[in-house]
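Q: Sequence first, predicted coordinates after that:
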Amino acid sequence: MKIKSAVLHESGASRPYAKTKPIHIEELELTPPGHGEVLVEIKAASLCHSDLSVVNGSRPRPVPMALGHEASGVVLEVGEGVDDLKADDHVVCVFVPSCGHCLPCSEGRPALCEVGAKTNNDGTLLNGDIHLHRENGEDVNHHLGVSAFSERIVASRNSLVKVDKDIPFEKIALFGCAVITGVGAVVNTANMKFGSTVAVIGLGGVGLSALLGAVASGANRIIALDINEGKLKQAKEFGATDVFNSSDENVIEAIKEATGGGVDYAFETAGAVPAIEVAYGITKRGGTTITTGLPDPEHRFSLPYVTLTAEERTLKGSYVGSCVPKRDIPRFIDLYKQGKLPVDKLHSDTIKLEDINEGFDKLENGEALRIVVKF
C-alpha cells in the first residue's frame, strides 16, 4: 500500500526548519499488518516536544524515521490474533507499547515496559518489525511504534486504545500523550491530595494538561510558571490562580514568600535544567517535586543533598503519567465529556502535512500549544 508520510532525514538540522526542511513528505510502501497488529487510517496527529526532540537531536533516534506519535484514527483492518478491535473502530495511539509480560508490565506499570522501551529506541514496532519502506527497499524507522504523521499506519494492538466515536479526531488525539502525561502526573504519580498547593513549571501541552488535572483534582492554589508571558496569560484561562515568570532572578524566593514556604507539589514539564532547579527550589519541606521532562541525556543538575533527608523531600520522575492507558484514557475522556477536563483548549493550530517543518518552528519558538495535522 502506498502512503504519504513525513520522514525525518537528519537530526540536529539548523533552524528555521521551514528553510532547512529536515522533514520530507515522501511516498512510502506500507506492508500489511501481521499477527497482533492493526492497520489504522490516521485522521489527526499533533506535534509534540517528543517529536521535536528527535528533530533537534536532543533525543537521537535512527533515521530515516517517519515521525509522529500523538494521534487518532479509524481501524481499517486487523491482523491475526486481534479480536477486540474491528474495522471502523476509533482509536487513540499510545507512544509506549506494552508487551504485558516483562516485570514492569506484570507489576501494572506498562509505561516502563522493557520491550517497548527497546523497540521504541530501535525504531521498530513492538515485535521488532518495520512496515515502512522506500521504493528502493530501504527501511524507514518507526517513531515510538506509531509514525503518526502518515496517512495510514500499522501499529501493534498494544499501541492503540479504543475510544468513543463522538469526539472530534483533532480533540481526542491529545489524550494519547499530552493529557495522559500531564493529568497522569497529577493523579497517578503524585496522587495529589485535595486542597493542595501546586506549581506547574513549563506551560506547553503537557504542563497545561497537568494544570487542568490539578484543577479537576481540587488543588487549592495553582501557580503557573514559564518564560513566555503569553503562556502565563493562557495559564490563567486554564485555571491558574497565580503566575510567575520563571526566568526572574528572584522567582524562587518570591514564590516561597507568597506560599509561606513553598508548594506541596511542583510539576516540571519543560525538560530543561533551569526549570527543574526552580521546581525543586519552590517545593516546601516534606513536599514532592515531579518531572515529566525529557531533556538531552547528557544534561545534569545538582541539588542540596541534605534536603532529601532533613526536609523529607521527594523527587520523582513520571513517564506517560504513570498511566495504564487502557484504564486511564477512557477515564480522562469521561471527565472531558463532563466538562471537568477541557483539553480542547490545548488545540491551538491546524496545519497540513506539507507544512510540518513550519509547524515545528512554531512549536520550538513557543508560539503554539498543540498544533494538529488533520488528514
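A: Everything's here; your move.
Q: drop to CA atoms for contacts and neighbour counts, all remaining ones
A: Fine.
Q: Against residue 349, how distant is residue 237?
A: Using CA to CA, to the nearest Å, one obtains 17 Å as the distance from residue 237 to residue 349.
Q: Neighbour count for these two, which is higher?
A: residue 349 (15 against 11; other CA atoms under 10 Å).
Q: Do I have it right that that one meets residue 371?
A: Yes - under the criterion of CA atoms under 8 Å, residue 349 makes contact with residue 371 at 4.6 Å.
Q: Now do the strands in the stretch 1-150 of the chain.
A: 2-8, 23-30, 37-47, 65-66, 70-78, 90-93, 132-133, 141-142 (DSSP state E, counting those that start in this stretch).
Q: Can you give me every residue that contacts the residue nearest to residue 121 when sequence neighbours are not counted?
A: Distances taken as CA to CA, 6 or more residues apart in numbering place residue 61 nearest to residue 121, at 6.6 Å, with adjacent residues excluded. Residue 61 sits next to 54, 121-123 when contact means CA atoms under 8 Å, 6 or more residues apart in numbering.
Q: again, but for residue 36
A: Shown in contact with residue 36 (CA under 8 Å, 6+ apart): 78-82, 156-157.
Q: Now distance to residue 318 and neighbour count too, for the residues you listed, in CSV please.
A: Converted to CSV, the contacts of residue 36 look like this (distance: CA to CA, whole Å; neighbours: other CA atoms under 10 Å):
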residue, distance to residue 318, neighbour count
78, 32, 25
79, 33, 19
80, 34, 12
81, 32, 11
82, 30, 16
156, 23, 27
157, 24, 23
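Q: Tabulate these in a markdown table, adding columns for distance to residue 329.
A: Below are these laid out as a markdown table (distance: CA to CA, whole Å):
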| residue | distance to residue 329 |
| --- | --- |
| 78 | 21 |
| 79 | 24 |
| 80 | 25 |
| 81 | 23 |
| 82 | 20 |
| 156 | 17 |
| 157 | 15 |
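Q: alright, now check it against this:
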Amino acid sequence: MKTNAAVILGAGQEWTVTEIDLAEPQAGEVLVEFTHAGLCFSDEHLRHGGLGELPAVGGHEGAGIVRAIGPGVTGLAVGDHVAASFIPTCGQCEWCVTGHSNLCTQSANIPGGADRSKYRFSLEGDLISANCGLGTFARHSVVSERTVIKVDPSIPLSVVAVASCGVLTGWGAAVHAGEVSTGDVVLVLGAGGVGINAIQGARLAGAKEVILVDTNPAKLESAQSFGATRTFTSMDDATEYARQASGVVEGADVVIVCTGNTTEPIVTAAYSALGKRGRLVLAGMSQDVFDKNVQLPGTQLIFKEQTIKGTIYGSCNPRRDVPLLLDLYKRGLIKLDELVSKEYSLDDINQGFEDLRSGKNLRGVVAHG
C-alpha cells in the first residue's frame, strides 16, 4: 500500500513530505493508522544525524488505531486504540522481567541497533527505516505488536499521542528516577514537554517546592499552571532560592535536567543547585548524543553523598505507566489537553519543528487528516 510520510533523507535536511510504499504486516506485526504524532526534540536529534540511520521516516510519539494484524498477534485486534512506545517491551529479556522494560534489549532507537530485515517502508524501491521502529510521521505504519500499547478508546487520541513519550519521560524522571517524595525541594531545568511533566510528577509525588528555570519568559506562566511553585529565567536566582528553601540540605533534593540540547555548562549549573544527598537526573539529551557533557567534582559527590542518574523514558514501564497516566488524566489529577499548544498538518511539519525550536509550543502535534 501507499502512505504519506515525513522523511529525513540526509543529516541536517528539512523534512520531506512524500508518498512512500508500505509492506503488509508480517508475523507479530500490526498495521496502525496513526491519527496523531507528537513533535519531540528526539526527532530533531534524528534530523541532525546523531540518533539512528538515515534516511528514515520520523516520529516516535503518537497514537492511532489498529487496522490489520499479522499472524500470531493475540494481544491486539482491529479497531483497538493504541499508544506508540518508542522502546518495545518484549517481556522476555533480563531488563523486562526485572521491571526495567524501558531498557528492553530489543530497543530500535539506539544508533546502529536497527534490523533492516524488519523495515516495512520503502522509497523508490529502497528500504528505509522508521524512527524507533515506529515512524509515526507516516499516516500508516507497520510496527511490532511490542511497540504499541492498547489504551482506553474514550480518551482523545491527541492526548494519547503526547502521553506516549514526553509525558511519560518527564513524569517518570521525577517519580521514578528522581524518587521525589513528600517535602522535597525540586528544581526543573527546561519548560518543554518533558520539563512541564517533570513538574506534574514532582507535584503529584508531594514536593513542597517545584522550581522551574527556563530562559524563555513566555513559558513561566504556563509552568505555574502545571504546578511550579516558583519560576526563574536565571539559574543563579533559582539556585539561591533552592538553597534557602531547603534548609539544612543546602540545595535542592532533586534537580531534573530537561533541556532540548543538554550541554556541559547546563549540567554544571544544574549540579551547583544540588544539596546534600541530592539526586541529579539527566532527562534531556545533547545534540551530539556522544558529547561528553558531564564534568563534575567527584570528591564533592563523595562528601555530600550525591547521585547523578540518567533516565530513558522516565525509567517507566510503558505497559504499566501509559494506562496509569491516562487514568490520572481521566480523574483530573494531571493535565494533558493543555500540553497541546497547536496541531499541524503533515505538510506543515517543518513549521511545527521551527516552533518547537523557538520555544513557541509545549507540544506541537501532527494531526494526520
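A: Good, I have the coordinates. These figures come from a predicted structure and were not determined experimentally.
Q: Out of the contacts of residue 36 of the first structure, which comes closest to residue 8 of the first structure?
A: For the contacts of residue 36 of the first structure, the closest approach to residue 8 of the first structure (CA to CA) belongs to residue 156, at 21.7 Å.
Q: Just tell me what the closest one corresponds to in the second structure.
A: Matched by TM-score structural alignment, residue 156 of the first structure corresponds to residue 144 in the second structure.
Q: how about the helices in the stretch 51-200 of the first structure?
A: Ranges of helices in the stretch 51-200 of the first structure, per DSSP state H, counting those that start in this stretch, are 103-106, 114-122, 169-172, 178-184.
Q: One more: the stretch 201-350 of the second structure?
A: Going by DSSP H, counting those that start in this stretch, the stretch 201-350 of the second structure shows helices at 218-225, 235-246, 264-272, 298-304, 318-330, 349-357.
Q: one step back: what is the nearest of the contacts of residue 36 of the first structure to residue 221 of the first structure?
A: residue 157 (40.1 Å).
Q: Mind telling me what residue 319 of the second structure corresponds to in the first structure?
A: So, by TM-score structural alignment, residue 319 of the second structure is matched to residue 326.
Q: got a list of what residue 273 of the second structure touches?
A: Going by CA under 8 Å, 6+ apart, the list of residues near residue 273 of the second structure reads 238-240, 242-243, 251-252, 255.
Q: Most neighbours among those residues, which one?
A: Counting neighbours by other CA under 10 Å, residue 252 leads those with 34 neighbours.
Q: Residue 132 of the second structure corresponds to which position in the first structure?
A: By TM-score structural alignment, residue 132 of the second structure lines up with residue 144 in the first structure.
Q: cool, and residue 154 of the second structure?
A: In the first structure, residue 154 of the second structure lands on residue 166 (TM-score structural alignment).
Q: Please report how far that match lies from residue 342 of the first structure.
A: 15 Å.
Q: Counting neighbours, go ahead and name the busier of the two.
A: Remark: of residue 166 of the first structure and residue 342, residue 342 carries more neighbours, 18 against 9, as counted by other CA under 10 Å.
Q: now that one: how far from residue 213 of the first structure?
A: Counting by CA to CA, the gap from residue 342 of the first structure to residue 213 of the first structure is 10 Å.
Q: got it, and residue 114 of the first structure?
A: Using CA to CA, residue 114 of the first structure is found at 28 Å from residue 213 of the first structure.
Q: Do you have the strands of the stretch 151-300 of the first structure handy? List them.
A: 152-156, 160-163, 197-201, 221-226, 242-245, 263-268, 283-291.
Q: closest one to residue 299 of the first structure among those?
A: Comparing the strands of the stretch 151-300 of the first structure by CA to CA, strand 283-291 comes nearest, at 14.0 Å.
Q: residues near residue 374 of the first structure, how many?
A: There are 18 residues near residue 374 of the first structure, going by other CA under 10 Å.
Q: could you list every residue that touches the residue lying closest to residue 320 of the first structure once chain neighbours are set aside?
A: Nearest non-adjacent residue to residue 320 of the first structure, counting by CA to CA, 6+ apart: residue 181, 4.5 Å away. Going by CA under 8 Å, 6+ apart, residue 181 of the first structure touches 206, 209-210, 292, 318-323.
Q: Out of the residues you listed, the closest to residue 361 of the first structure would be?
A: Nearest member of the contacts of residue 181 of the first structure to residue 361 of the first structure, counting by CA to CA, is residue 206, at 18.3 Å.
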